[in-house]
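Q: Predicted model and sequence below, questions to follow.
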Amino acid sequence: MGIISSNKSIGGITTIPCRGSLNVTIGMTAAPDIVSNPTDIVLILDRSGSMAGQPLTDLKSGVDTFIDIIAGATGGAPDQIGSGSHIGIVSFDGTATQDTGLITSVATLKAAAGALVADGSTNHGDAFTQATNLLSGSTNNRVMVMFTDGVTTAGPDPAHIAAAARAMGITIYVIGLIGDTGIDENALRDWATDPDITHVAIAPTSAELDQIFADLAANITVPGATNIVINEALNPDFVITGTPVASVGTISLLTGTSFRWSIDQLGATATESATVTFPIQHIADTTGTKNVDQALTYTDTEGNAVTFGNPAVFVSCEPTFPADVCPEPVNVTVEGCEDFVEFDASDLTLEDTGRILQLDVNLLNICPGRRVALAVVLTEVENGVTVPRGMKTFTIPAHTRQTCSDVLVTCIRFILPDDGREPCAERELQAKFMAHYIDNDFSCCPAAVVAAQE
């Protein structure tokens, strides 16, 4: 069967803050050649009311593609699945039906899928029961491919029935279409064979179904993989922050953003899965939707064509404006093997002993393309009397985000000399902030001209 599924996941995370972290998992499953290891496959197809229209049309196209690829790879007579393998179809709405037995006729299978009509509720439990019954007498490798676009609305809890099928040695793949009614992704992962990353595929729209079915069928028909090499290179906006952990094979770190995963063989004699998980952190200052990968390549001796997807996450970086900058450092060079160096750092006027107060302020809901005038007034209360300690004003540059956003102004520094106070004495300070837009579309009304009355 070769690499029968592959995927890359960031655990369903859609948004992280600037400099945020997340875990990435790459996974794949391989199985022996379907020609020398005959396989019986049951396609479990959702025909509930929410599948009406284009989703059902796209599902039928994907099923036809799947059947054609299996038939072509098993080398049977024309319009037949060969090499001892079979396909059966179970469809369901409020109840499930065995639309075919485990058969080899391509025409009969396509006709059964083509006759499906969308109507009714969604009974996943009965669907798994009918598929299990269909496979119960098979002595071949056994596979279920469950397709659904909704949550369970009728019948028994499908989780226990799916678990019983897995306990019988049946491999379960689940394809979920998000659709109009939503989908319970956690339930799909609970039904599928582990690891989820290689046995669960989620299609945002029905247009992706044909390719998902084609990829699964194509991978089922090739032999297990040997001498696997996967090269991972992250988007340079991210960095790997921990050692990747692989369930199979070895990891070679190449740089802070790349590594190589090598596996001698996978799925050569039995179905086998492999995963690698690693933590990454965002290190850039830019906001936006960012793909995790810059490049991810796969090679093996058998020439399996394997893709993993490239998940994306939205990184939210608030615009920042540093109000003050630190003084330039004085560079001192120490030559090799020098135990003592004398260096003249020039003159430095010691202004006073005291403290430096650094303030940050978050300007809320600032519209794009508009500068802001900001003032900070610092005072101190001494013996009940408020005395001034400084004032600063800034022009905060306009930000370029698409919507009004908070703008963080950092590093507003005030120097507070001790002026004869005891060292480390407590001081009571007060900071007042004032801000307004600089840019606006206001204009004075033109002078009115009133004609004199005679």
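A: The structure has been received and is ready for your questions.
Q: Could you use CA atoms for every contact and neighbour count after this?
A: OK.
Q: roughly how far apart are residue 121 and residue 93?
A: 5 Å (CA to CA, to the nearest Å).
Q: can you pull out the helices in the protein?
A: 54-74, 106-114, 124-135, 158-167, 185-191, 196-199, 209-220 (DSSP state H).
Q: Same list, these, but as CSV with distance to residue 88 and mean neighbour count please.
A: Below are these laid out as CSV (distance: least, CA to CA, whole Å; neighbours: other CA atoms under 10 Å):
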stretch, distance to residue 88, mean neighbour count
helix 54-74, 10, 21
helix 106-114, 7, 17
helix 124-135, 8, 23
helix 158-167, 16, 18
helix 185-191, 19, 18
helix 196-199, 19, 25
helix 209-220, 14, 22
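Q: what about the closest residue to residue 296 other than its chain neighbours, distance to residue 302?
A: Using CA to CA, 6 or more residues apart in numbering and skipping residues adjacent in sequence, the residue nearest residue 296 is residue 232, 4.7 Å away. The spacing between residue 232 and residue 302, counted by CA to CA, is 20 Å.
Q: wait, isn't residue 435 in contact with residue 377?
A: No. Contact criterion CA atoms under 8 Å: residue 435 and residue 377 do not qualify, at 11.7 Å.
Q: one step back: wait, which of the helices of the chain is closest to residue 179?
A: helix 54-74 (8.1 Å; CA to CA).
Q: Measure how the closest one sits relative to helix 209-220, angle-wise.
A: 20 degrees (axes from the mean of the first three to the mean of the last three CA atoms, to 10 degrees).
Q: If you count contacts, what does helix 54-74 end up packed against?
A: helix 106-114, helix 209-220 (3 or more CA pairs under 8 Å, 6 or more residues apart in numbering; DSSP states H and E).
Q: Use this one as the comparison:
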Amino acid sequence: MGLNFSNKVLDRNEITCGEDFFVTLGLSASPNIQNNPTDIVLVLDRSASMAGLPLEEVKVAAKTFIDIIDQNTDGDLNQIIGNGSRIGIVSFSTVATKDVPLTTNVVDLKSAIDALVAGGRTNHADAFKKARELFNPLSTNDKVIIMFTDGKTTAGTDPSIEAKAARDEGITIYCIGLTGSDGIDVATLNDWATDPDSAHVVVTPDPQDLEQIFGDLAANISKPGATNIVINEILNDDFNIIDIIDPNLGSVTLINDTELRWTIGELGKTSNEGASLKFRVKYIGNSSGVMEVNKYIQYMDNEGNIATFGNPEITVDCDNEIPVDPCPIPKEVIFNGCHDHFEYDLGDYTLSDLGSILDLSLTIKNVCPNKDVAVAITLTEVDCQGVETKRGTKIISIPGHNGSSCGDMKLTNIRFILPEENGCSCKTRKFLVGAIANYTNNNSIC
């Protein structure tokens, strides 16, 4: 079945300046559909929230999927799915309907899709149950459910029970989510889908993306797994890779702060198989706004599979970052004319302290509007004999912000001068840093 799915997800939607988050890349692949007949059930949401453009786009996407499977199973777009593979249709709103049993007849499948009408609530449990009932447990065909939905469960029993039962029966579940008017619970889609989640779940806010998603899945289903996979991931300059979690398959090389390479020898050659890579990224810029994390991502394999990872965005808020001890203001020096030599007196400078500088930052969580905050930072050094010496305390007053809701506030450039010490043979220095913060008219919070 080739490379079935490719996806890229972030574990957070919003961060503040200097914060980090996880990025996960996911892939799944299966053997060639020509040599490994597959029964596929398309499970399509037709609840009331799908009215209008969303339902029209999913109809186009589902029919594109069927056409690609039609052509790739026998090499001919002849309205008949070949080589033993079949497709069925289940649609659902308040209850689910078996619109078309597993069949090779493309005309019947498309007619059922064109007849879908939006209305009612969202019963995912009944949808999974009806999809399971379409499969013949005695068939040796591979079994796949492709669940499409635009919202949360609003009718019926717990869908997780039916989804687990399907997976226990050897059915591979893919979930395609459209962020509808009521939002969508990605964690729930992850729970329903086959593991790893990143290789079997994709979510988009744009109905017009659905044809591409369904089309890529169908195109890759016809190819024989994937071998010699190389993925080059390059981040935008305001993001740095600070940690990599070993993937479940393949190996990763960190090229530089913004680039990595993931290689996998083979994926899905004998059965459905998923691969996932997770790495931590830090925002190092100083601007607020909606940011694209990726600059470029490239996928290559020997079979020519298509991988569409997307480019998820993250909202960065730097407005609540307060420098406590800002850097000194530089003096302006202007060099006029074509002189060979120029002198400028920078004036007197008093050396404030000798030793090293410890530069700290602190994020105060959930600071509500129009409330002044007081913060105290204490610094204690512990020598190699375990003796503690106080090195300083800073008291910081922060005026209340006038935002519309409670939010995090980051303090930066909290600087302590560390005097030079000659009486200890330790190669490193150990410090204890304490922080206490409170609204000036409320009880303190440590």
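A: Cool, got the structure. Keep in mind that this is a model prediction, so the values were computed, not measured.
Q: re earlier: quick one: which of the helices and strands packed on helix 54-74 of the first structure is nearest residue 183 of the first structure?
A: helix 209-220 (15.4 Å).
Q: What are the contacting residues of that closest one?
A: 1-5, 31, 33-34, 58-59, 61-63, 65-67, 69-70, 201, 203, 304 (CA atoms under 8 Å, 6 or more residues apart in numbering).
Q: quick one: that helix to the second structure mean distance?
A: Following the fit onto the second structure, the mean deviation recorded for helix 209-220 of the first structure is 1.4 Å by mean CA distance after the TM-score superposition for the first structure.
Q: residue range for that helix in the second structure?
A: Aligned using TM-score structural alignment, helix 209-220 of the first structure spans residues 210-221 in the second structure.
Q: circling back: how about the residue nearest to residue 296 of the first structure, what's its match in the second structure?
A: Counting by TM-score structural alignment, residue 232 of the first structure lines up with residue 233 in the second structure.
Q: ok, how many other residues are close to its match?
A: 19 (other CA atoms under 10 Å).
Q: if I look at it, how far off is residue 217 of the second structure?
A: Taking CA to CA, one finds residue 233 of the second structure at 21 Å from residue 217 of the second structure.
Q: Give me the distance between the nearest residue to residue 9 of the first structure once chain neighbours are set aside and residue 10 of the first structure.
A: Spatial nearest neighbour of residue 9 of the first structure, chain neighbours left out: residue 25 (5.3 Å); criterion: CA to CA, 6+ apart. According to CA to CA, residue 25 of the first structure stands 6 Å off from residue 10 of the first structure.
Q: coming back round to it: of all the helices of the first structure, which lies closest to residue 261 of the first structure?
A: Short answer: helix 196-199, nearest of these by CA to CA, at 16.8 Å.
Q: Quick one: average offset of the closest one versus the second structure, please.
A: Mean for helix 196-199 of the first structure is 1.3 Å (mean CA distance after the TM-score superposition for the first structure).
Q: Contacts only, for the residue nearest to residue 296 of the first structure.
A: Residue 232 of the first structure neighbours (CA under 8 Å, 6+ apart): 258-260, 293, 295-297.
Q: how about a cut-off of 6 Å?
A: Residues near residue 232 of the first structure by CA atoms under 6 Å, 6 or more residues apart in numbering: 258-259, 296.
Q: Between residue 121 and residue 93 of the first structure, which has more neighbouring residues?
A: residue 93 (26 against 21).
Q: how about the strands in the stretch 201-350 of the second structure?
A: 201-204, 226-235, 239-245, 251-256, 259-267, 273-283, 289-292, 294-300, 313-317, 321-323 (DSSP state E, counting those that start in this stretch).
Q: Ranking those strands by mean neighbour count, which comes first?
A: The highest mean neighbour count among the strands of the stretch 201-350 of the second structure, using mean count of other CA atoms under 10 Å, belongs to strand 201-204: a mean of 24.
Q: How about residues contacting that one?
A: Contacts of strand 201-204 of the second structure (CA under 6 Å, 6+ apart): 174-178.
Q: now with 7 Å?
A: 7, 174-179, 189-190, 193 (CA atoms under 7 Å, 6 or more residues apart in numbering).
Q: give the contact list for the counterpart of residue 289 of the first structure in the second structure.
A: Aligned by TM-score structural alignment, residue 289 of the first structure pairs with residue 290 of the second structure. Going by CA under 7 Å, 6+ apart, residue 290 of the second structure touches 313-316.
Q: The same query, at a cut-off of 6 Å, please.
A: Residue 290 of the second structure sits next to 314-315 when contact means CA under 6 Å, 6+ apart.
Q: Quick check: residue 26 of the first structure touching residue 274?
A: No. The criterion here is CA atoms under 6 Å, and residue 26 of the first structure misses it with residue 274 at 8.4 Å.
Q: got the strands of the stretch 201-350 of the second structure as CSV, with distance to residue 153 of the second structure columns?
A: Shown next, in CSV, are the strands of the stretch 201-350 of the second structure (distance: least, CA to CA, whole Å):
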stretch, distance to residue 153 of the second structure
strand 201-204, 16
strand 226-235, 35
strand 239-245, 33
strand 251-256, 38
strand 259-267, 33
strand 273-283, 27
strand 289-292, 30
strand 294-300, 32
strand 313-317, 26
strand 321-323, 39
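Q: And the ones you listed: which comes nearest residue 106 of the second structure?
A: strand 201-204 (25.7 Å).
Q: what separates that closest one from the chain centre, distance-wise?
A: In terms of CA atoms, centre = their mean, to the nearest Å, the centre of strand 201-204 of the second structure is found 10 Å from the chain centre.
Q: Grab the nearest non-local neighbour of residue 180 of the first structure.
A: Nearest to residue 180 of the first structure is residue 50, by CA to CA, 6+ apart, at 7.1 Å.
Q: Settle this for me: residue 174 of the second structure is touching residue 148, isn't it.
A: No. Applying CA under 6 Å, one finds residue 174 of the second structure not in contact with residue 148, separated by 8.5 Å.
Q: quick one on the thing from earlier: now the common contact residues for residue 121 and residue 93 of the first structure.
A: In contact with both residue 121 of the first structure and residue 93: residue 48, using CA under 6 Å, 6+ apart.
Q: Any chance of JSON lines for the helices and strands packed on helix 54-74 of the first structure, columns distance to residue 156 of the first structure?
A: What follows is these, written out as JSON lines (distance: least, CA to CA, whole Å):
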{"stretch": "helix 106-114", "distance to residue 156 of the first structure": "25"}
{"stretch": "helix 209-220", "distance to residue 156 of the first structure": "27"}
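Q: right, and those - which one's nearest residue 417 of the first structure?
A: Comparing these by CA to CA, helix 209-220 comes nearest, at 69.1 Å.
Q: So the residue nearest to residue 106 of the second structure when sequence neighbours are not counted versus residue 71 of the second structure, what's the distance?
A: Spatial nearest neighbour of residue 106 of the second structure, excluding adjacent residues (CA to CA, 6+ apart): residue 79 at 4.8 Å. Residue 79 of the second structure sits 8 Å away from residue 71 of the second structure, going by CA to CA.
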